[in-house]
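J.: The amino acid sequence is not available; the structure is as follows:
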């Protein structure tokens, strides 16, 4: 009989874990509440090599996460599920000074020795910028990074869950809870009211991980951060071939297919799990976007996405085996780099379920530093 795997959370981590688990021959059940999921509200830039963060373990995770997309997209294509949710389109970094762009340029060249995926790196000016992004205005110089990519989190997870279904997995909408039996084994109360046991459970609930584990006597160092982005519908379908735009500051600009341009996203630590769109946040974001792309002023708003990211107190992600729970695995704390590192982490959780050696050292992302047992 196939081993039964429960995946709680259908975001980028859970959807990737469910896909590779089902592909490996397990009987997979995915449970997702459909509320507040960060991935469903996200569209992100995959370009982690320019970060100033000095945390080498975090950098290795996001750098290898960016590279993992080649495998992920090739695997999906081989299974007959090609998608344009991900595209390596290049990135334009906008800076207010030559010194800033030169600093980022030099950092990119240094890191390219270990991460050749970075690709071509060059400081562009004037007509060079217009050539690769004609509508861009008020930009005299920018740094081009050829390996930059964009991804639509909602579309990618939908594709991954579709692939899970093709391999026999089942997708269930609704909230679940966990209980620990007298013999120490874990049971899942499913949305249909049944108490079920699985051979392994993967907790990929993001910012809702504390809600799952606290009833079992755990404290979880995870908090929610609100993120909002705006999708504009333009008439310029050619923008999908343009690079993503990364200005200094809060927002990014991501052109997608069918004339859609994404503006965002916000980082609201004080709003946590609030899922209501807030014009006092999104309107200033749009004004910033109009300064660089004036044509967007005529574009209607097609969608406003709101989700909750998961952060730890030291902004570090974690994953591994949950202390004190046999065959229970979890990941959280990915923050705004979730679309970059999430697929790789989902794959690594699958490796743990299959009792294979993790390709990244688990001690660098210690789950027991963030999930503590308070009662037995």
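T.: Alright, I've got the coordinates. As the structure is a computational prediction, the values presented were derived from the model and not from experiment.
J.: make it CA atoms for all contacts and neighbour counts henceforth
T.: Fine.
J.: Now do the contacts for residue 181.
T.: Neighbour list for residue 181: residue 187 [criterion: CA atoms under 8 Å, 6 or more residues apart in numbering].
J.: What ranges does the stretch 151-300 of the chain have for its helices?
T.: Using DSSP state H, counting those that start in this stretch, the helices found in the stretch 151-300 of the chain span residues 153-166, 209-213, 279-292.
J.: Most tightly packed of the ones you listed?
T.: helix 153-166 (a mean of 21; mean count of other CA atoms under 10 Å).
J.: And that helix, what does it pack against?
T.: Contacts defined by 3 or more CA pairs under 8 Å, 6 or more residues apart in numbering; DSSP states H and E place helix 153-166 against helix 12-23, strand 43-46, strand 170-173.
J.: Residue 287: which of these is closest?
T.: In terms of CA to CA, the element of the helices and strands packed on helix 153-166 nearest to residue 287 is strand 43-46, at 19.2 Å.
J.: can you pull out the strands in the stretch 151-300 of the chain?
T.: Secondary structure of the stretch 151-300 of the chain (DSSP state E, counting those that start in this stretch): strands located at 170-173, 177-180, 186-189, 195-197, 200-203, 218-220, 223-233, 244-247, 252-255, 260-264.
J.: mind putting those strands in JSON lines, mean neighbour count and distance to residue 322 included?
T.: Shown next, in JSON lines, are these (neighbours: other CA atoms under 10 Å; distance: least, CA to CA, whole Å):
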{"stretch": "strand 170-173", "mean neighbour count": "17", "distance to residue 322": "23"}
{"stretch": "strand 177-180", "mean neighbour count": "16", "distance to residue 322": "13"}
{"stretch": "strand 186-189", "mean neighbour count": "18", "distance to residue 322": "11"}
{"stretch": "strand 195-197", "mean neighbour count": "14", "distance to residue 322": "17"}
{"stretch": "strand 200-203", "mean neighbour count": "25", "distance to residue 322": "9"}
{"stretch": "strand 218-220", "mean neighbour count": "20", "distance to residue 322": "10"}
{"stretch": "strand 223-233", "mean neighbour count": "24", "distance to residue 322": "18"}
{"stretch": "strand 244-247", "mean neighbour count": "24", "distance to residue 322": "37"}
{"stretch": "strand 252-255", "mean neighbour count": "24", "distance to residue 322": "35"}
{"stretch": "strand 260-264", "mean neighbour count": "24", "distance to residue 322": "34"}
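J.: Against that first model, consider the following:
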């Protein structure tokens, strides 16, 4: 199993985690009591978890403390003159700017026609279920992954989060579905049957921005000076989004990013047919 993890990481061009330990079936159940009887498992002490809502609030508060001004409204179009952006039209009013970042999530494609580029970003629905285990001390339980996109994440308040569906082709329909709930619960109970008595506390659903090649779109838009894209992270937005934003914000300020972003340019998709 340990070799499988290393081979998988190597095939993805990533270094394998340094702190990996093989554990027995009994040790795995001791770490995560609801777990099914398994042949064995790999345990990493270097893993971590993050609450997306709290992270978002923290980033927002930190940015406002450094001068961020938030204006909420519906963006109608970009103002482009002489091959360069001059601002955006928000609820009928023009907000002047010589640099604009489009971080429109699953709706980013709406700007493609005006920019003259192809932005193949479409919504992928994801459904996540929060389970409550009354009286269980879940705070020290590790994240559980069964080598695919489903996972179990325990939190200190006797809560285990089971996720998540990846419903490509869902369209703009952010609603809970019977099929999605069945998928998440079936996989959660297959991996950890001890969760069967848990109460369903909450079901969350959202739309991920997924590109046609599953890679994000980052950096300047060719042919329109001052417009930048930060979108298409799919299911990795929570972890990659802040770093991507840092790199592209640097580009907007005229800095060379510490990571080469050329492979993520929107230019890879070509121009739309005319």
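T.: Great, that's in hand. Keep in mind that this is a model prediction, so the values were computed, not measured.
J.: if we can go back for a sec, now distance to residue 298 of structure 1 too, for the strands of the stretch 151-300 of structure 1, in CSV please.
T.: Listed next are the strands of the stretch 151-300 of structure 1 as CSV, based on distance: least, CA to CA, whole Å:
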stretch, distance to residue 298 of structure 1
strand 170-173, 37
strand 177-180, 46
strand 186-189, 49
strand 195-197, 53
strand 200-203, 43
strand 218-220, 45
strand 223-233, 9
strand 244-247, 19
strand 252-255, 16
strand 260-264, 12
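J.: So for residue 110 of structure 1, which of the ones you listed sits nearest?
T.: For the strands of the stretch 151-300 of structure 1, the distance to residue 110 of structure 1 is smallest for strand 244-247, at 19.9 Å, taking CA to CA.
J.: what packs against that closest one?
T.: Applying 3+ CA pairs under 8 Å, 6+ apart, we find strand 244-247 of structure 1 packed against strand 91-94, strand 252-255.
J.: If we use 10 Å, what do you get?
T.: Strand 244-247 of structure 1 sits against strand 43-46, strand 91-94, strand 141-145, strand 252-255, strand 260-264, helix 279-292, with contacts defined as 3 or more CA pairs under 10 Å, 6 or more residues apart in numbering; DSSP states H and E.
J.: Just tell me what residue 90 of structure 2 corresponds to in structure 1.
T.: For residue 90 of structure 2, the aligned position in structure 1 is residue 190, judged by TM-score structural alignment.
J.: With respect to residue 347 of structure 1, which of the strands of the stretch 151-300 of structure 1 lies nearest?
T.: Closest of the strands of the stretch 151-300 of structure 1 to residue 347 of structure 1 is strand 200-203, at 11.4 Å (criterion: CA to CA).
J.: From the centroid of structure 1, which residue is nearest?
T.: Nearest to the mean C-alpha position of structure 1, counting by CA atoms, centre = their mean, stands residue 339 at 2.0 Å.
J.: what's the matching residue for residue 107 of structure 2 over in structure 1?
T.: Correspondence of residue 107 of structure 2 to structure 1, assessed by TM-score structural alignment: residue 208.
J.: my guess is its match contacts residue 331, does it?
T.: No - look at residue 208 of structure 1 against residue 331 with CA atoms under 10 Å: they stay out of range, at 11.1 Å.
J.: quick one, which of these two is more surrounded?
T.: Taking other CA atoms under 10 Å, residue 208 of structure 1 and residue 331 do not tie; residue 331 has more neighbours (25 against 22).
J.: before we move on, back to that, make JSON lines out of the helices of the stretch 151-300 of structure 1 and add distance to residue 316 of structure 1.
T.: Shown next, in JSON lines, are the helices of the stretch 151-300 of structure 1 (distance: least, CA to CA, whole Å):
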{"stretch": "helix 153-166", "distance to residue 316 of structure 1": "21"}
{"stretch": "helix 209-213", "distance to residue 316 of structure 1": "15"}
{"stretch": "helix 279-292", "distance to residue 316 of structure 1": "26"}
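J.: nearest to residue 8 of structure 1, of these?
T.: Across the helices of the stretch 151-300 of structure 1, closest to residue 8 of structure 1 is helix 209-213 (CA to CA), at 9.5 Å.
J.: which residues touch the closest one?
T.: For helix 209-213 of structure 1, the surrounding residues in contact (CA atoms under 10 Å, 6 or more residues apart in numbering) are 8-9, 175-179, 203, 205, 218-223, 310, 322, 330-333, 371-373.
J.: Please name whichever of the strands of the stretch 151-300 of structure 1 is nearest to residue 133 of structure 1.
T.: Nearest to residue 133 of structure 1 among the strands of the stretch 151-300 of structure 1 is strand 244-247; the distance by CA to CA comes to 9.4 Å.
J.: That closest one corresponds to what range in structure 2?
T.: Against structure 2, strand 244-247 of structure 1 falls on residues 143-146 (TM-score structural alignment).
J.: separation between the residue of structure 2 positioned farthest from its centre and residue 40 of structure 2?
T.: The C-alpha centroid of structure 2 is most remote from residue 82, which lies 35.3 Å away (CA atoms, centre = their mean). Using CA to CA, to the nearest Å, residue 82 of structure 2 is found at 63 Å from residue 40 of structure 2.
J.: One more: residue 84 of structure 2?
T.: Separation of residue 84 of structure 2 from residue 40 of structure 2 (CA to CA): 58 Å.
J.: Could you double-check that the residue nearest to the centre of structure 1 lies in contact with residue 45?
T.: Yes - between residue 339 of structure 1 and residue 45 there is a contact under CA under 10 Å: 8.0 Å.
J.: can you list residues touching both of these two?
T.: Here residue 339 of structure 1 and residue 45 have 66, 150-152 as joint contacts, going by CA under 10 Å, 6+ apart.
J.: Let's have these in CSV, adding neighbour count and distance to residue 318 of structure 1.
T.: What follows is these, written out as CSV (neighbours: other CA atoms under 10 Å; distance: CA to CA, whole Å):
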residue, neighbour count, distance to residue 318 of structure 1
66, 27, 17
150, 25, 24
151, 21, 22
152, 22, 23
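J.: Reformat these as TSV; add distance to residue 229 of structure 1.
T.: Below are those laid out as TSV (distance: CA to CA, whole Å):
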residue	distance to residue 229 of structure 1
66	22
150	15
151	14
152	12
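J.: circling back to that earlier point, closest one to residue 259 of structure 1 among the helices and strands packed on helix 153-166 of structure 1?
T.: Using CA to CA, those put strand 43-46 closest to residue 259 of structure 1, at 14.9 Å.
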